[in-house]
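>>> Pasting a predicted model and its sequence here:
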Amino acid sequence: MIENDVSADAAVGSAAGASVVDAYAAVLRPVRSGNTFEETVQKVLQLVRLGLVPVGERLPPERELAERLQISRVTLREALKVLQDAGVLEVRRGRYGGAFVRQPVAASAAEGDGEQLRRRAEELGDQLEDTLLFREVLEVGAAELCAARRPTGAEAELLRELLTATGAASLDEYRRIDTRLHLAVAELSGSPSVAAHYATVRATVNELLDCIPLLPPNLDHSQRQHEQLVEAILAGDQDGARAAMREHLAGTAALLRGFLA
């Protein structure tokens, strides 16, 4: 838990000035989608990326962040924890505690073997948005087509097995198994062209995903979305499959935009 002293909060707010408060309002809008955790991470990263909270300075108090974003403090603490683990924030406790910006987002993303991949993300530039849009068009359409076919027998069993595998995957294996589940949906759409194009775009997406940390709360949320997706597909619920896939992809896109955009 992050502890903030009321008098310290007031001092920081006074020092920040009205212009910073206005800038906060432009970023810290209420979270409205079903991807509460992912959007919270994205918005906090935007504060850092835009320089609204410089290195060494403290984020707005936990209470204020939760109220602005209209989220629970539990969700906020999860988001701050993973950003601390990623090296973006330092959480200090006590009278003058809070979440402080430790280093720029780009620096934290570049640690270790991620440097080359981070450069690849920078090279993509505006292609990030194009890649995310193309992925959404392909995967949402594939989910609907797959549900229309309503897989049975061995095809249905494959989806169930892959769903179980993603839930049990270690962090080292998660990306590969997650890719296989999504590729299976594309393959079962009935269109070889959709599957082929998805394989290409997923390779690019994985390059980008490898530039950001794996966040356990996001993986737990993703698994619940996977379950909703597979359930809709096996029930032949085309609208449900489209909605589940679109919401699932929106969560991933929020994290990628937060870390890399």
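Everything's here; your move.
>>> going forward, measure contacts and count neighbours with C-alpha atoms only.
Will do.
>>> Surely Val91 is within a strand?
Yes - Val91 forms part of a strand when assessed by DSSP: H, G, I helix; E, B strand; the rest coil.
>>> Not counting its neighbours along the chain, what's nearest it?
Excluding its sequence neighbours, the residue lying closest to Val91 (C-alpha to C-alpha, 6 or more residues apart in numbering) is Ala99, at 4.4 Å.
>>> helices and strands around the strand or helix carrying that neighbour, which ones?
With the criterion set as DSSP states H and E, the secondary-structure element containing Ala99 is strand 98-101. In terms of contacts (3 or more C-alpha pairs under 8 Å, 6 or more residues apart in numbering; DSSP states H and E), strand 98-101 is packed against strand 89-92.
>>> list the buried ones in the strand it packs on?
89-92 (16 or more other C-alpha atoms under 10 Å).
>>> Pull the most distant pair out of those residues.
The span of the buried residues of strand 89-92, defined through C-alpha to C-alpha, is set by Leu89 and Arg92 at 9.6 Å.
>>> let's bring in a second one:
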Amino acid sequence: MGERGRAEAFRAVERSKVYSSVAEEILAGVRAGVFPPGDPLPAERVLAERFEVGRGSVREAIRVLEHAGILDVRVGSGTYVVGGGDSRTTVLRARAAMAGEHSPLDLVVARASLEPSCAEHAAAARTSKDLRAIEEALLRQERITREGGDPSGADADFHLAVAAASHNSVLSALERSLVDLMREPMWSEMKHRSRSRGERAERYLEQHRQVFRAIGLGDRRRARQVMAAHMCDIETDLLTDLESARDGEDPAAP
């Protein structure tokens, strides 16, 4: 298929959507197999003509998809599709970038790196006041879960209280940054859907109870272990939701 012929596989996009719609069209072509791994994209000029947008919009779309790991821009050679670039994990990262957000899976990986350390240091440094703050968030989460409500706010407060109990201002600041990112629509929607499946809300609550008990006992090793297991469980559930999504379904809506 010639360069222009390949570009015909895409639709012209609405000008109001600009680069994000260009990225969506390119992404759709990759997922449909129009551009197999290792194949080059049509030239920037050809894509701009086909989409009826400026070359700057095409360039920005390619930049976003390169950042997501879907495309590989080779100076002096062209832009190529990366092997595995159509995986649900990578597609989710691209969709998040198009929305100006962060991939929920990237976020949970960052949390898995930080939060076990917060729990470990909290077990060593917590005061009675810290324990009351953690317990209050936990009790609020229990009540909301029992009533069938959305415990996201109480869940976040629990993790913030654990970080504060570490008495490490850097860990606390990093945790606050992660909680801010957890307010992004894509994370909120995916976490809400994940929590609503089966007994996940109760399972997450029980894991929080275990973290609280370990911190209360001053057991640093146990606190780190149970928090790490909790983060691993969340990541596994999100990946399961992505893998069970129907073909063609938005990976941000498991």
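Happy to help now that I have it. Note that the structure is a prediction, hence the values are computed from the model and not measured.
>>> List the TM-score for the superposed pair.
The TM-score (TM-score structural alignment, normalised by the length of the second structure) is 0.50; 146 aligned residues with a C-alpha RMSD of 3.0 Å.
>>> Which part of the second structure matches the strand holding Ala99 of the first structure?
Counting by TM-score structural alignment, strand 98-101 of the first structure pairs with no residue of the second structure.
>>> just to revisit the earlier point, for the buried residues of strand 89-92 of the first structure, give me JSON lines that also has distance to Arg257 of the first structure.
Listed next are those as JSON lines, based on distance: C-alpha to C-alpha, whole Å:
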{"residue": "Leu89", "distance to Arg257 of the first structure": "18"}
{"residue": "Glu90", "distance to Arg257 of the first structure": "22"}
{"residue": "Val91", "distance to Arg257 of the first structure": "23"}
{"residue": "Arg92", "distance to Arg257 of the first structure": "27"}
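>>> From those, pick the one nearest Gln225 of the first structure.
The nearest member of these to Gln225 of the first structure, counting by C-alpha to C-alpha, is Leu89 at 28.1 Å.
>>> wait, the closest one sits on Val105?
No - with contact defined as C-alpha atoms under 8 Å, Leu89 of the first structure and Val105 do not form a contacting pair (9.4 Å).
>>> As a check, name the ranges of all helices in the stretch 51-200 of the second structure.
Secondary structure of the stretch 51-200 of the second structure (DSSP state H, counting those that start in this stretch): helices located at 55-67, 88-98, 104-125, 128-146, 152-165, 169-181, 185-195, 200-216.
>>> and the angle from the third one to helix 128-146?
When you say that, I think you mean helix 104-125 of the second structure. Taking axes from the mean of the first three to the mean of the last three C-alpha atoms, to 10 degrees, one finds helix 104-125 of the second structure and helix 128-146 inclined to each other by 140 degrees.
>>> hmm, back to that, nearest to Thr79 of the second structure, out of the helices of the stretch 51-200 of the second structure?
For Thr79 of the second structure, the closest of the helices of the stretch 51-200 of the second structure is helix 55-67, at 8.3 Å, according to C-alpha to C-alpha.
>>> Can you check which part of the first structure the closest one sits on?
Per the alignment by TM-score structural alignment, helix 55-67 of the second structure matches no residues in the first structure.
>>> do stretch 200-213 of the second structure as well
The counterpart of stretch 200-213 of the second structure in the first structure, using TM-score structural alignment, spans residues 218-231.
>>> Could you give the separation of the matching stretch from the chain centroid?
Distance, stretch centre to chain centre, for stretch 218-231 of the first structure: 13 Å (C-alpha atoms, centre = their mean, to the nearest Å).
>>> That stretch against the second structure, how far on average?
Compared with the second structure after fitting, stretch 218-231 of the first structure deviates on average by 0.6 Å (mean C-alpha distance after the TM-score superposition for the first structure).
>>> List the buried residues in that stretch.
Those would be 218, 221-223, 225-231, for stretch 218-231 of the first structure by 16+ other C-alpha under 10 Å.
>>> for those, which one is nearest Arg118 of the first structure?
Asn218 (20.5 Å).
>>> any idea how far that closest one lies from Glu38 of the first structure?
According to C-alpha to C-alpha, to the nearest Å, Asn218 of the first structure and Glu38 of the first structure sit 7 Å apart.
>>> Thanks a lot, see you next time.
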